[in-house]
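Would you be able to build a 3D model of this:
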Amino acid sequence: MSVTAEEASRAGFLARPEKRKQALPSAGQRRLLHVGLGIAGLVVILLAWWISTDLLASERSFARRFSPIAALPTLFDLVRGPDLWLHILVSLKRVLIGLGIALVVGVPVGLLVGASKLAEAATTPAFQFLRMISPLSWMPVAVMVFGVGDVPIYFLLGFAAIWPILLNTAAGVRQLDPHWLLLARSLAATGWETLTRVIVPGVLGHVLTGLRLAIGITWIVLVPCEMLGVQAGLGYFILDTRDRLAYPELMATVIAIGVIGYGLDFAARVIVQRYAPGKA
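Below you'll find the predicted structure:
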């Protein structure tokens, strides 16, 4: 049975998509590729750090004291001891309290601003003005008002975290499908039922996105806030290592801050993907 050239070319054309589809990497392969690229990026940073402190810097340079050759073994020693973990737990407690304050204040205010045009008009200029003020600029005021201790840190972290939560919550309310509210009204739902069954589930993705942004902001603001005279925390530990001239411990603490911050963001991203797919 003979096959014409046209039929052969048509059969080849139809077979190409299957070959192309088979040539595409699977989800597991793409995931491994992303992980490999991420590790490669970290290796590049480590090499750049080592080159700048051990190769480019002169032998008498102060930069050699921050070499990764000394910092990484010191980090492993600190991880095996109790001191670093104590400071980590204290810092995490402060971050959680600051985020809790931001959630308790930011979500209700965001719901109000998003639901009321009058509230939005009255608060938007003030909120945008306050949002653009660095939380660190309030440090002297917080110490004078609240004294030295954890309370001014809670205030500064809450002030830093409230804006992404509040603004994302308000944006989520504005993007709610009005048909949902009409349906709730037609079913004679009470105001509380509408809030808990329609509005809150509808804005949950925006709230979680704002929470993820707030986690990153509070973790960045935390370290300078813990230099306000407290006796524990990662920021205090950095000052302590500087005063003791323990520069490998200082760099090891900086690495630990980066690792923990990455872990917090990763956990927040997983939560967003779990409860609000497409928002992460």
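
contacts and neighbour counts: CA atoms only from here.
Noted.

so what's the nearest residue to residue 120 once chain neighbours are set aside up against?
The spatial neighbour of residue 120 that comes closest, neighbours along the chain excluded (Cα to Cα, 6 or more residues apart in numbering), is residue 113 at 4.8 Å. The neighbourhood of residue 113, defined by Cα atoms under 8 Å, 6 or more residues apart in numbering, consists of 119, 120, 123, 170.

how far away is residue 113 from residue 197?
Between residue 113 and residue 197 the distance, using Cα to Cα, to the nearest Å, works out to 19 Å.

Provide the secondary structure category for residue 189.
At residue 189, secondary structure determined by DSSP: H, G, I helix; E, B strand; the rest coil is coil.

and it, how many neighbours?
For residue 189, the count of nearby residues is 15 (other Cα atoms under 10 Å).

With the one 5 residues further on instead?
By other Cα under 10 Å, the residues close to residue 194 number 17.

could you point out which element follows the strand or helix carrying it?
Counting by DSSP states H and E, the element that carries residue 194 is helix 191-194. Tracing the chain past helix 191-194, the next element assigned as helix or strand by DSSP H and E is helix 200-225.

so what does the helix or strand following that following helix touch, helix or strand wise?
Using DSSP H and E, the helix or strand that follows helix 200-225 towards the C-terminus is helix 234-243. Contact here means 3 or more Cα pairs under 8 Å, 6 or more residues apart in numbering; DSSP states H and E; on that basis helix 234-243 packs against helix 82-115, helix 200-225, helix 247-275.

for comparison, sequence B:
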Amino acid sequence: MKGSRGLLPLVALLAGWQLMGDPASIALPPPAEWFRSLAELHADGELVAALAETLSTYVLGLALAVITGALTGAAIGSSRHLDRALTPSLDFVATVPGAALVPVAVLLLGTGRLTGVLTVAFAVVWPILLNAVTATRAIPAVRLETARTLGFSRVERWRKFVLPSLTPAIVLGTRVASSIAMIVALLADIFGTGHGIGRLLVERQQNLDAPAVWGLLLLVGTFGHLTAAVLARVEAHLLRDWQRSDQ
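All right, here's what the predicted structure looks like:
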């Protein structure tokens, strides 16, 4: 409900824009024109194809980042030697903006879907990895020692004690990474790794098709908002469960 109320200023802005906007404007057409352009793109099949390509790059890259970041972060956090040796370098690499990686990735790997997926994964893995490192460090040593004394195998200790403790941190890192992942996926399209929404945006901008550009931006923003809202709810639910189990 609070999130819905927070959208009221945006809704009011769009309503005012619709009332006062000029349908003939080449830069600021009213929202009704955006939806008309989106409907035309959908009828032509361009919108569905572009959306599917961008979303597949986004989902595959984010999934690869979650798996890699969680496992690597847990391994680093559970080893003092790895922690001391790698964390300073990881902190440095994590400060590099994801957008800056796209042209470098295209230069090294060429164009194509795989380049987009790997670029998204590398750009967004850091908040997940560093959160996993911190969460692993925070697991009380006595808990793992008790599990070892009770005869739990290494795999059982990880499954029953380590991974449940990491889940809230990984979900938080994923929520942070999700918005970055969409930006990088769009930039990857623009730099030629695919024919997704980013490429469609550039083509429509070059054709001075302002309604389509605004409509595509609204579509991307809506997806980002819904994704963030879902992940925030998942994070809150997991955090409540984790706090209850930790008591």
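
one step back: any idea what the residue nearest to residue 120 of the first structure aligns with in the second structure?
Correspondence of residue 113 of the first structure to the second structure, assessed by TM-score structural alignment: residue 76.

before we move on, the earlier item: mean deviation of the helix holding residue 194 of the first structure from the second structure?
Taken against the second structure, helix 191-194 of the first structure registers an average deviation of 1.3 Å after superposition, with mean Cα distance after the TM-score superposition for the first structure.

Any idea how far that helix is from the middle of the chain?
Between the centre of helix 191-194 of the first structure and the centre of its host chain there is 32 Å, according to Cα atoms, centre = their mean, to the nearest Å.

cool, stretch 7-27 of the first structure as well?
42 Å.

Pull up the aligned stretch in the second structure for it.
Following TM-score structural alignment, stretch 7-27 of the first structure has no partner segment in the second structure.

residues touching the residue nearest to the spatial centre of the first structure, list them.
A centroid search over the first structure (Cα atoms, centre = their mean) returns residue 216, at 3.3 Å, as the residue closest to the centre. Going by Cα under 8 Å, 6+ apart, residue 216 of the first structure touches 261, 265.

Against residue 95 of the first structure, how distant is it?
With the distance defined as Cα to Cα, residue 216 of the first structure ends up 10 Å from residue 95 of the first structure.

got it, and residue 147 of the first structure?
Plainly put, residue 147 of the first structure is 19 Å away from residue 95 of the first structure if you go by Cα to Cα.

Read off where stretch 259-272 of the first structure ends up in the second structure.
Here stretch 259-272 of the first structure aligns to the second structure at residues 222-235, judged by TM-score structural alignment.

so how much does that stretch differ from the first structure once superposed?
Average distance, stretch 222-235 of the second structure versus aligned residues of the first structure after superposition (mean Cα distance after the TM-score superposition for the first structure): 1.8 Å.

Using neighbour counts, pick out the buried residues of that stretch.
224, 228, 231, 232, 235 (16 or more other Cα atoms under 10 Å).

try stretch 121-131 of the first structure
Neighbour counts using 16+ other Cα under 10 Å place residue 131 of stretch 121-131 of the first structure among the buried residues.

average distance between that stretch and the second structure?
With mean Cα distance after the TM-score superposition for the first structure, stretch 121-131 of the first structure departs from the second structure by a mean of 1.1 Å once superposed.

That stretch: how far from the chain's middle?
Taking Cα atoms, centre = their mean, one finds stretch 121-131 of the first structure lying 24 Å from the centre of the chain it belongs to.

residues near residue 227 of the first structure, how many?
For residue 227 of the first structure, the number of neighbouring residues by other Cα under 10 Å comes to 19.

about what we covered before: what helices and strands are in contact with the helix holding residue 194 of the first structure?
For helix 191-194 of the first structure, there are no packing partners by 3+ Cα pairs under 8 Å, 6+ apart, so no helix or strand.

Could you tell me which residues within that helix count as buried?
Within helix 191-194 of the first structure, the residues that qualify as buried by neighbour count (16+ other Cα under 10 Å) are residue 194.

now stretch 142-151 of the first structure
When burial is assessed from 16+ other Cα under 10 Å, stretch 142-151 of the first structure yields the following buried residues: 142, 143, 150, 151.

tell me which element the corresponding residue of the second structure for the first one falls in.
In the second structure, residue 142 of the first structure lines up with residue 105, judged by TM-score structural alignment. In this structure, residue 105 of the second structure is located in helix 98-109 according to DSSP H and E.

average offset between the helix or strand that that helix is followed by and the first structure?
Toward the C-terminal end, the helix or strand that comes next after helix 98-109 of the second structure (DSSP H and E) is helix 113-138. Comparison of helix 113-138 of the second structure with the first structure after fitting gives an average deviation of 1.2 Å (mean Cα distance after the TM-score superposition for the first structure).

I'd like the distance from helix 113-138 of the second structure to the chain centre, please.
Between the centre of helix 113-138 of the second structure and the centre of its host chain there is 10 Å, according to Cα atoms, centre = their mean.

before we move on, what about stretch 30-44 of the second structure?
Relative to the chain's own centre, stretch 30-44 of the second structure is displaced by 26 Å; criterion: Cα atoms, centre = their mean.

Kindly report the same for stretch 142-153 of the first structure.
Chain-centre distance of stretch 142-153 of the first structure: 25 Å, with Cα atoms, centre = their mean.

Please enumerate residues in contact with it?
Defining contact as Cα under 8 Å, 6+ apart, one finds that stretch 142-153 of the first structure is touched by 94, 139, 155, 156, 222, 225, 226, 228, 229, 230.

Just the buried subset of the residues you listed, written out for ChimeraX, thanks.
Those of those that meet the burial criterion (16+ other Cα under 10 Å) are gathered into one ChimeraX selection, given here:
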select :94,139,155,156,222,225,226,228
